[in-house]
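Q: Prediction below, plus the sequence it came from.
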Amino acid sequence: GDLADPEALAAALGSWCSSFSLTMAISGQDHTPWGWLAILGSSLLAGLTAWLILHHLLRRFLAPRGHAASGRQFSLAALCACLGLSVTFLAMQIGFILYSSLSSVAEAFFTAGLVFLSRALTLFASGPDSAPRTFTRWPLWFLFCLGLLLQVQEIPDVLATPVIALAQLGAAFLVRKRGRAAETRLDAALSLCCSLLLPVLAVLTLSGYGRAAILATSVLFYAVLSVRLSMAVVLIAGRLRKRHAESATPPLRLAILSVLGFPLIFLTILYLTLLLGSNQFEATDLFLDMLASEVRFEYFRVSAKRVLAVIFAFYLTKMAIAVSRSFLRIHGQALTGARGDGGGTIHSLSTIAGYFWWAVFVLCALFLVGFSPTGLAVVAGGLSVGIGFGLQNIVNNFISGLILLFGRAVERGDVIQLGGELAVVRRVNIRNTVVQTKDNVTIFVPNSELISGRLVNLSHKDRAVRREVAVGVAYGSHLDLVRRLLLRSASESARILETPPPSVVFTDFGPSALEYRLRVWITEPEDAVAILSGVRERIDALFREHGVEIAFPQTDMHLRSAPALKPLLDNAPAARPAGRNTPGDPD
């Protein structure tokens, strides 16, 4: 009705003009014109001086590295920040009458600097050619500044309502038009979200909820800005992780970078930006009270602040685990390298450290959500009943896993005998142990089976194991020559240990052969078949070269009574075993 009434519109505009003129007149009484000029000049001079210094440093740092485009964006962000500080200083010098107006101008400069900063970080992370090009931040920044101006200057709703509604519709049109050329899914999703929400906020404004719509627009701006800043920081963290992984960077620094995920960065930036934006409506205390407001249940309490604390504790736990594992990887090798079993020991200690930190996180999370001792007792009682009925095997495997880790009966890389075949331990988990056979088959063995049954570990503490090659030579062979050739076949294999040295044992007079065993030591029990296969091939070649016959089973038949065969046997030449030459016989 006010929009259609020219007299009401003119009256509202006149009232606002009178109020604004009175405010300027009162504020002008505190300083002379030269005083105003001195304050304004000193503020601008200080801001521009700080910007020139930052601009020079950015050019020296970024230009030689091929980041000229991102350097310009960083420079603009620094300029906006310096101007914001200058306006803030000016507001503090002028007085409380214009403090709110100048503070809103400073906030507009600060948010513009954040927009430039998000663009600069994106260009720095992905390069000028592959950086996503979006058109959501600047329209939302314009709406944010417009709402800030309308709120601080207390422009009548009869004027503010159509202005902000038209601005929201225009911003939605621009975002929708430019969003069709989005290069990434994130850009397209942000453009679609803004193009759908802004018309809804325009309708809300025209319905008489203008201040709520302005607040919602500001929250939308800060949310989009937080997403863009977070994605840029995540891209930079990914590049740093990749660069540090390829170089000799200390693993501790790499471990810290590894937990800089999008949720943690996004929540941090969103919290800081919303805290900054709450100053727009002078509602910082209200914002903090909203975060602290709790929903109470019987045994615990939930609030936004507690949920954020649990999320931060989760990522801090991941960081603690990564740092612990890196520390063990650095210093554990120096402590256990001399024994040759450092890898499995470090893995076991890393797993135990992971369990420890997750247990600390669970306790901290329970404390953060306000679990009472009564609630913990109820949970413990429920767990005891569950363990007694359905979780007995799970708890048994978990306790068995802890025993394996602390007792170090099985470690990663150990070779164990499982079901008649050899398998390599890949991982000892909370519930089972993962092993891999020579056929590349992965087997998940419950930890309780390894604890309760007989476990054969071929590489526990020492990977050196003894293996034997059985060979039989014909009767009448030169025993000393056979021994020398067997030892030579072992010494010519690079995968046979020299210490302890190989040995040959004459084990028995067999039915058809003189039985020997070549005993060798190897450090690769999982590949013993291939190693001994090479040794056997070399034995066969050496025996052929030196005329040593590898015996095979033979049977002599003695016929005591066979009347029908007697005439044939009397007329047949004297038979002799095949392959045997008697002295004086030709070859």
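A: Good, I have the coordinates. Predicted model, so just to flag it, every value in this text is computed and none were measured. Numbers count the residues shown, from 1 in each chain.

Q: Going by C-alpha atoms from here, please, whenever you check contacts or count neighbours.
A: OK.

Q: Remind me what the lengthiest helix in the chain packs against, helices and strands.
A: Ordering each helix of the chain by length in residues (DSSP state H) puts helix 210-246 first. With contacts defined as 3 or more CA pairs under 8 Å, 6 or more residues apart in numbering; DSSP states H and E, the packing partners of helix 210-246 are helix 99-126, helix 137-152, helix 185-206, helix 251-258, helix 262-277.

Q: what's the closest non-adjacent residue to Trp16?
A: Nearest residue to Trp16 in three dimensions, chain neighbours excluded: Ile155, at 6.6 Å (CA to CA, 6 or more residues apart in numbering).

Q: Now do the same for the one you found: helix, strand or coil?
A: At Ile155, secondary structure determined by DSSP: H, G, I helix; E, B strand; the rest coil is coil.

Q: Any idea how many residues pack against it?
A: Ile155 has 18 neighbouring residues, counting by other CA atoms under 10 Å.

Q: Is it correct that it is in contact with Ser18?
A: No. Ile155 lies out of contact with Ser18 (CA atoms under 8 Å); the separation is 11.8 Å.

Q: Which residue comes closest to Ala292 once chain neighbours are left out?
A: Lys305 (5.6 Å).

Q: Take this one as well and set it beside the first:
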Amino acid sequence: MRFSAASAAALFLACLLCLAFPARSDEMEVPPESLAAEQPVQDQDIAVREALDSLLDAQRAQLTEIFSLSQKMGRDINAMTGAFRKNITLLQQEFQKVSALSQTAAGNPALLAFLTEQLQRILEKINTHLVPILSDMETLRQKKQALDILEKSLSSYADPEEHRRMETLLGNASRNISILLERMENAAAPAREIAEKAEQRVNALMLSMPSMWKDYYLESSGHFYDLAEWGQDIRAMSSFRETLSVHASTALPSSLRDWLNALARMASAFVLLLLAAWTLRGAARRSLPAGARPGVERVLRNSFLWIALGISLHFSAWADGRMFQMLASAGTMFLCWGELALAWDLYDMDRPERRLLTPLWPLFPPLIAGMLLLIFDPFPHFICVAWLVVQVIDLWRAHRRPLPPETPQRTALRLHHWQRWITLIISLAGFARLSILINMFLTACLSTSMLCLAIVRVNKLIESRMPQSGMTAVMAGLAAALILPLVFLAVVSATALWMLAYPGGGFVLQHVASLGFSVGGFSLNAMQVLSILIAFYLAKTLIAVGNTFMAGMTSQFSSLPPTLLLPFQTIYRYLLWAVFGLYALKAMGFNLSSLSMIAGGLSVGIGIGLQNVVQNFTSGLLVIFSRSIREGDVVETGGVLGVVKKINIRSTVLQTYDNATIFVPNSSFLGGTFTNWTHNNRRVRKDITVGVAYGSDVRECMEIMLGIAREHPKVLLRPEPSVLFTEFGASSLDLRLFFWVRDYDDSLTASSDIRLKINDAFAERGIEISFPQMDVHMRGDNRLLLEKAPDGAEG
């Protein structure tokens, strides 16, 4: 039990109580009535003494415990430090060996990568051995602090004998702990020194690794016809066996336990994938039509097994944050073959009876040969000659092999044939490793392209068998639009696994990701460009999916007005593009807080300079949400009559009946007056004015006009047509026919038809349709007398 702050507080409280109630003198005469009052004081003294006694007992027990622990650790220190020094000595020898190999393998980044992993394992083992001894040292330091506190409290012992005994015990315990700490520190010092050196060496190698891998692939590995260099490589073969053993110790599990763990991880992953395939097969049999089941079963029993095996090997290759390179490479080989087989299985989904072997199999042997050459990497000239032999054999077999009849596969093999000539030229120039890397990259691109093409073909096959209308069609299209981009992204991202399986693949990916350019304080690398492109594709896909979903919702639910579709689609589109723009600026390194300050400063100037644009933009939003005009409405504004084709944020597009397209600013609809002929519905009332001659039977004329209107198929019977005798004109009796037409577009033709029938009916009945005229009447008794002017007088 440690002498803590609480114990010190209790002791201090006891002292205060003693001072508060001092002992009385024996000579003082105490009155009898005061004895009863002093009884509580005596009880408090007894409680204080008991508290002090328990505190001293606890300190005594704590000191005894510390002394016993120091004695026990003293007895075990020899065995513990002996085993520790033995383990550290072995690790020191292993560190010296690996460090010496790293010095001689300065030009071989593949070997240096394996040696770096070996150094990291040595460092991990050293830290593992250091943990127990460091933990014991920390425990001893805590006990030493407890002894220092107990030493300060020895003055509280009133008994001199007890004081001396406790002082002796405390001194012995403190001396034992000091000796133990010194011996443990001496034992741990070499291990700490080795760990520090190993960490420094690992950091130095990791810093130099990217440039070494760059030189490894981009520098010439030598010419196969250079005999002097051949002799140098043959002499270096003596160290190949040692290099291979170091390689195997890091690229493969080094102990039986590691092998069993790797096999257990592989088996568990493979069994889980097989269970998933079995479940998927059962679901396909229950839900898919009979014609689609054989294609799914073909995928599950062919390409899925290879992919499952590759994934399982990759899963087994990762353990405790490190990767066994050879297991990962084997997994990549199975994944590559599985991807090629999957592209063929999906392409032939509707023809499962065709052969299982993919026509793209010629891409696989050179890929495997190049991977093995880079993994083992005996010496440069052997890689150069062996890779040349592989390419020549592949070209010879390609020349004799007929091309498949399928267009995509035939095109892929032709591209692979030209690719082989390009890599052969690069190999002849002495860049065999670069040629192997280019071959892998181009093969991965061809395989990924074929797989994406097969996925598109399967998607079209699914769409052809899905319902073309109804809510099921909408949800199926929505699911396809969401899932298909993710599938494409996963397929393209899987290409990175091909790179990781090659020596230095991770560093190559890092180098490619860091490629970019800088202008002033602005920089952009490949990863930023890739993330912006992915975000753009996702934003575009989400916009298309959202628009399709909203269109399907308005067509399925009659309670949703179709006129709301465009406003919501417009806001949804602008919102997603705004989010994409902010993400792109953030990805490029712009500070959004600074951007907001700049935008605030420029808003005033922009508002003045773009006043009309902002006004039309605001007016467009108000027009869209106020629903004063909608697409399809017949609108008349500023003497222009036309049909609303589209309402944009800035302007509204009208199409006149002369087929002219007119763009009307949205502000004119809010600031001016316009007529919407079809705002409520498409019905419209028309009128026809007819003037008949004076003396005609007006009632008969009205009955004729009403009958013609009622008989016309485009005239509504509710409201009923009506005729009014409107005016006694200067030369006619004016009658006005009113009638309703179901659709505004039929109003002109209906009016023309009714006018023709009225004209024919009046002509048959001898009713004269009046027109403006003037009659001049000559009266016979009012003759114009002409007087002859008298002759002029003679002069």
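A: Thanks, I have the structure now. What you see is a predicted model; the values in this text were computed from it and never measured.

Q: Single out the most deeply packed of the helices and strands packed on helix 210-246 of the first structure.
A: Across these, the average number of neighbours (mean count of other CA atoms under 10 Å) peaks for helix 99-126, which reaches a mean of 23.

Q: picking up where we left off before, list the buried residues of the longest helix of the first structure.
A: Neighbour-count burial for helix 210-246 of the first structure, counted by 16 or more other CA atoms under 10 Å, picks out 210-211, 213-238, 240-241, 244.

Q: before we move on, what about stretch 625-632 of the second structure?
A: 625, 629-632.

Q: Switch the residues you listed over to a markdown table; also include distance to Met371 of the second structure and secondary structure.
A: Below are those laid out as a markdown table (distance: CA to CA, whole Å; DSSP: H, G, I helix; E, B strand; the rest coil):
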| residue | distance to Met371 of the second structure | secondary structure |
| --- | --- | --- |
| Phe625 | 62 | helix |
| Ile629 | 67 | coil |
| Arg630 | 64 | coil |
| Glu631 | 62 | coil |
| Gly632 | 64 | coil |
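
Q: roughly how far apart are the equivalent of Gly210 of the first structure over in the second structure and Asp377 of the second structure?
A: Gly210 of the first structure maps onto Ala432 in the second structure when the alignment is built from TM-score structural alignment. To Asp377 of the second structure, Ala432 of the second structure is 11 Å away according to CA to CA, to the nearest Å.

Q: Show me whatever sits in contact with both of the two.
A: Ile383 (CA atoms under 8 Å, 6 or more residues apart in numbering).

Q: one step back: nearest to Phe488 of the second structure among the buried residues of stretch 625-632 of the second structure?
A: Closest approach to Phe488 of the second structure among these (CA to CA): Glu631, at 36.8 Å.

Q: related to what we said a few turns ago, quick one: closest of the helices and strands packed on helix 210-246 of the first structure to Leu335 of the first structure.
A: Comparing these by CA to CA, helix 251-258 comes nearest, at 17.2 Å.

Q: The closest one to helix 210-246, inter-axis angle?
A: Computed with axes from the mean of the first three to the mean of the last three CA atoms, to 10 degrees, the direction of helix 251-258 of the first structure lies at 150 degrees from that of helix 210-246.

Q: Helix 251-258 of the first structure vs the second structure, average distance?
A: Overlaying the second structure shows helix 251-258 of the first structure at a mean distance of 3.8 Å from the equivalent residues (mean CA distance after the TM-score superposition for the first structure).

Q: for that helix, packing partners?
A: So helix 251-258 of the first structure, by 3+ CA pairs under 8 Å, 6+ apart, packs with helix 210-246, helix 304-336.

Q: other SSEs contacting the shortest one?
A: With contacts defined as 3+ CA pairs under 8 Å, 6+ apart, helix 304-336 of the first structure has these neighbours: helix 251-258, helix 262-277, helix 284-292, helix 342-368.

Q: Same list, these, but as JSON lines with distance to Asn396 of the first structure please.
A: Formatted as JSON lines, these follow (distance: least, CA to CA, whole Å):
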{"stretch": "helix 251-258", "distance to Asn396 of the first structure": "33"}
{"stretch": "helix 262-277", "distance to Asn396 of the first structure": "35"}
{"stretch": "helix 284-292", "distance to Asn396 of the first structure": "41"}
{"stretch": "helix 342-368", "distance to Asn396 of the first structure": "16"}
